[in-house]
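> for reference, the sequence and a predicted model appear below.
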Amino acid sequence: MCGIVAYLGNKPAFPILINGLKRLEYRGYDSAGVALLEDGNLTIYKKQGKVQQLENLTNGHTFDSTVGIGHTRWATHGEPSDRNAHPHFSSNRRLAIIHNGIIENYGALKTELQEEGYTFESDTDTEVFITFIEDIQKTLGVSLEEAVRVALTKVVGAYAIVIMSQDDPGKLIAARKGSPLVIGLGKGEYYVASDATPIIEFTNEVVYLNDEEIAIITREGFEIVNTKDIPQKPYIHTLDLKLEAIEKGGYEHFMLKEIFEQPRSIADCMRGRINAAEGRLMLGGIRNYSSALTNAQRIVIIACGTSWHAGLVAEYLFEDICRIPIEVEYASEFRYRNPVIREGDIVIAISQSGETADTLAAIELAKSKGAIVFGVVNTVGSSISRATHEGAYLHAGPEIGVASTKAFTAQLTVLTMIALSVAQQKGTISDV
């Protein structure tokens, strides 16, 4: 689970990047690095191991750069090592990139670039990606943002990227497809991150990039276009997230904290949704399609990982009290086969982050076949919450530990409330 953090503004970038990388350590990683502009030159510092080792590497340096990018890497292409760590230079060392995701056709691109005379220092698809962008910029004589846009129409795979240029020091280019990326809005300054945890102490106003969108960010503002060069209107979200929620709060580690937060997160899931005096459940997020859900001939649940296990529990629950046949599908398999989905079928997609790439792809497949898709997600404004027809948020608070704890019990709570609501409307149970 790689992590991204970037900054462009009027403050020294290095402390912001290091602090952000530390907040992303919970994801797990094998190396960390930053790229900065020093005296007009693009410089990269990276090190295998912990962020502390990166700090040790940079001890004694005074960094005045007000623009920079940082990354924690979990190895995909190439072994964990200093040379495979992010950021990566382009061949001419005038561009630097950080990248989450996998470029599936990097091998063919690398062969083409090698035939043109380019050489590579790492084993990564990311270095191929940034060199490909350099080649497009040089061949077509276009701006960096146009070279990025053209490159993104040629690559196959998933990506969340941030790029900086020695020749354009007041600009960051960010883009995503299948991997989350958020832009934090400050006063004359901007932050980019793979999730909100590295930037919440600086701003609570963010823009979530959608798939195949590109953000061109300067100190004067930002604009968003898609890969077809069509301008997109950004939607600014106000985060309901407090700094103390992403800190350990006296616990030895985050997982222990989140285990003990489960009673509160379950109560938050139910708050405002249960009228105990009248024996009623009020789930506003599924109101518009409640009759379709109640009259469903079958329900397909799609999810990955821990969310899939929540779906397995929900299968027993729905079939027992709602008397509706349930199929639970692993999203990564569902998207690559030819599933039988009919017009009006009900699909429930479960995800903590709301950004799970396989689940997003499965949702789009189900929608293309005419299904009505409900989302059960934790992160407000996430891609899955926007892609589904309706749904219910967990309100479990940020999940900092990689091993899901409170999000799992919150998922079961919300799914139970949905099942009880359906059963009550169907008359298969008398009251809640």
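Yep, that arrived. From a predicted model like this one, the values you see are computed outputs, not experimental measurements.
> from here on, contacts and neighbour counts on C-alpha atoms
Noted.
> tell me where the stretch 301-432 of the chain has strands.
Ranges of strands in the stretch 301-432 of the chain, per DSSP state E, counting those that start in this stretch, are 326-330, 346-351, 372-377, 390-393.
> what about His316, distance to Phe89?
For the record, residue 316 is Tyr, not His. Using C-alpha to C-alpha, to the nearest Å, Tyr316 is found at 52 Å from Phe89.
> and what of Ala75?
Taken as C-alpha to C-alpha, the span from Ala75 to Phe89 is 18 Å.
> show me which of these two is the more surrounded one.
Phe89 (27 against 17; other C-alpha atoms under 10 Å).
> so who does the residue lying closest to that one once chain neighbours are set aside touch?
Sequence neighbours aside, Ala96 is the residue nearest to Phe89 in space, at 4.6 Å (criterion: C-alpha to C-alpha, 6 or more residues apart in numbering). By C-alpha atoms under 8 Å, 6 or more residues apart in numbering, the residues touching Ala96 are Ala35, Leu42, Pro87, His88, Phe89, Ser90, Ile130, Ile163, Met164, Ser165.
> tell me how many other residues crowd the first one.
For Ala35, the number of neighbouring residues by other C-alpha under 10 Å comes to 30.
> and here is the other one:
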Amino acid sequence: MCGIVGGVTDQNITPLLLEGLNRLEYRGYDSSGLIVLSKQNSFERARSVGKVSNLEMNLKSRSKEINGKIGIAHTRWATHGEPSSLNAHPHISKNTVSVVHNGIIENYLELKNIQIKQGYEFKSETDTEVIAHSIDSEMQLGSSLVESVQKAVKSFEGSYGIGVISSKYPDQIIAARKGSPLLIGISENGNYIASDQMALLSKTNKFIFLEEGDIAEVKLDKVTIYDLDGKLVNRPVQKSKLKAGQVDKGNFNHFMQKEIFEQPQAIRDTLESRITNDSVISSSFGHKADEIFRSIDQIQIAACGTSYNAGLVAKYWIEDIAKIPCHVEIASEYRYRRPILLDNTLFVTLSQSGETADTLEALKAAKKINNTLKSLCISNSAESSLTRLSDLTFLTHAGPEIGVASTKAFTTQLVSLALLMCSIGKLKGYISRRQESEIVNGLKKLPGLINEALLQETQIKQLAKSFTNKNSALFLGRGTMYAIAMEGALKLKEISYIHAEAYPAGELKHGPIALIDKNMPVIAIAPNDELLEKLKSNLQEVKSRGSKMLVFEDENSKVQSMDSMKVIPITSNLGRISAPIIFTIPLQLLSYHVALSREADVDKPRNLAKSVTVE
């Protein structure tokens, strides 16, 4: 959730730290800070509450410039302790050790009590301070900086990605990770650390991805990596395909808007090299995919947030078309109960970042329950914890997604799940060649259909103004559209702060209809499917209660417009797979423009982070 960036270089490090923080701000923030070692090997630190721009103003207001060639920086999303400058990272122990930290130290109270008895003074409410004091304590006993980190981390329970510098070791940064991503950037004028490669793209496209338990000693011209047992290990240097321009807004006002309009290309990229001659290439899920898919009898999907909604859509497809039992659960709940996992189950995790803590832990828990389990990760990140832990991996090729509210990651997940459903169905003998060809041809049409749906932006922008002063909204759908209604409600609440709920339209009379009056706008999704007539009856029930309604329909659904009801045709002749993906687009546009009308921060909504790497 938080962001880390640091470096040892032959230039002033401060500009890079600020640039990296700005690029990492999308991950979540409520404060930020940086610290560098001066020429006199003393710490120079700046911290500010709020956006990184506040930190930049802080630095400009100082009479003396913060300047040095080694430093670390951090954007914080509060877990322990309220957002404040005292709780902002980096933290310092006795002017000797400074630390930035992502994750949670679960036993910090126990460690804190011990350290208070040792004479350490705590200046914040965070769990991170115990890390700095633990490392300093080991150094007091004569250990080197890297040895002190190696010893200190053994006392930590929980998760961490940390960057450490010391005034006694002015030529190095120590990086360590457990349960929180961390990487090293390699360049000609220095070496760097970051929690996300996007922070360093202006300096390098060569990265080492640290593995679980790794501790790295990063110097100007050398990187040494140890595993958790202290043994020297080699980790490959990989070349990133990302480019710095990919994380700019271009001609768009916000990253979210840009990413909504990038969906046609993101879907083309996801389909590329995965389909041929009207057939899905099942080996694109991994070289053992055919063998694994033929052997499975059921599918278990675990995911969080938007990814969970994608899983719910896939459940309809997989059971209806591929004829395989499919269960979908919220990962944060799954990991804490005692589920029954039958043999021949494919455990599917969905995560844009591949680092979602609850989803990662759900997979680990499932492997303990049934060690014969086969697993598949669908992710937008090639070098992530989930991809490394899974037997099979499918990358969505959505490209960088900066806006906190997921858009193109969601639709490319749906495309990936459709390909999965098709691969399993044909290998199990439940999907014929003709059906497969129809599905593939439908997927090929998606980019064009999405472009058509995007043409409705001007009309949706006008309709969004009617939501400006609303406090609640209700979304309705049936079948797969119920999951899409859930996604629409999630988007609206995420970025406009309007309370929104989604219900299956058939559940109206079981309680939700009591909420409907002239102040409760209702958004409905009306595809031309077997449930259309029932949905139309549900809409009449809503209309008779005085609600103002907005209906997104297939042109062939022909929902009759009434007073206080606006019907917007999106496209026509959508199938079971294409319909949920296409109807997602107007809901994304609606939430975006409602948020703008309410003057909300679209890309960085309050209290939220892009990648939830802590529980």
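Looks like it came in fine. This one's a predicted model, so the numbers in the text were calculated from it and none came from an experiment.
> adding distance to Glu244 of the first structure, write the contacts of Ala96 of the first structure out as a markdown table.
Shown next, in a markdown table, are those (distance: C-alpha to C-alpha, whole Å):
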| residue | distance to Glu244 of the first structure |
| --- | --- |
| Ala35 | 29 |
| Leu42 | 35 |
| Pro87 | 30 |
| His88 | 33 |
| Phe89 | 36 |
| Ser90 | 39 |
| Ile130 | 37 |
| Ile163 | 31 |
| Met164 | 32 |
| Ser165 | 35 |
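> if you skip the residues just before and after it, what's nearest to the residue nearest the centre of the first structure?
The structure's the first structure has its C-alpha centroid closest to Pro180; by C-alpha atoms, centre = their mean the separation is 2.5 Å. Leaving aside its chain neighbours, Pro180 of the first structure sits nearest to Ser194 (5.6 Å; criterion: C-alpha to C-alpha, 6+ apart).
> quick check, Leu209 of the first structure in contact with Ala175.
Yes - contact criterion C-alpha atoms under 8 Å: Leu209 of the first structure and Ala175 qualify, at 7.4 Å.
> of these two, who's got more company?
Neighbour totals were compared for Leu209 of the first structure and Ala175, and Ala175 leads with 29 against 25 (other C-alpha under 10 Å).
> before we move on, the earlier item: trace the residue nearest to Phe89 of the first structure over to the second structure, please.
Here Ala96 of the first structure is matched to Ser98 in the second structure, going by TM-score structural alignment.
> tell me roughly how far the helix or strand where that match lies lies from the first structure on average.
Assigned by DSSP states H and E, Ser98 of the second structure falls within strand 97-105. Aligned to the first structure and superposed, strand 97-105 of the second structure gives a mean residue distance of 0.7 Å (mean C-alpha distance after the TM-score superposition for the first structure).
> distance from the chain centre to that strand, please.
Here strand 97-105 of the second structure is found 21 Å from its chain centre; the criterion is C-alpha atoms, centre = their mean, to the nearest Å.
> what about Leu532 of the second structure, how many neighbours?
17.
> right, I mislabeled it, should have said Ala489 of the second structure
Applying other C-alpha under 10 Å, we find 26 residues neighbouring Ala489 of the second structure.
> these two touch, right, it and Ala500?
Yes - with contacts counted by C-alpha under 8 Å, Ala489 of the second structure reaches Ala500, the gap being 5.1 Å.
> which residues are in contact with each of those two?
With contacts defined as C-alpha under 8 Å, 6+ apart, the residues shared by Ala489 of the second structure and Ala500 are Ala473, Leu474, Phe475.
> what do we get in the first structure for the second one?
Leu474 of the second structure maps onto no residue in the first structure, with residues paired by TM-score structural alignment.
> can you tell me the element Leu474 of the second structure falls in?
strand 472-477.
> ok, now Gln540 of the second structure?
Assessed by DSSP H and E, Gln540 of the second structure sits inside helix 532-543.
> and that helix, which stretch of the first structure?
Alignment note (TM-score structural alignment): helix 532-543 of the second structure is unmatched in the first structure.
> and the angle for that helix with strand 472-477?
Interaxial angle, helix 532-543 of the second structure versus strand 472-477 (axes from the mean of the first three to the mean of the last three C-alpha atoms, to 10 degrees): 160 degrees.
> give the buried residues for helix 532-543 of the second structure.
Leu532, Leu535, Lys536, Asn538, Leu539, Glu541, Val542, Lys543 (16 or more other C-alpha atoms under 10 Å).
> before we move on, what about stretch 226-242 of the first structure?
Asn226, Thr227, Pro234.
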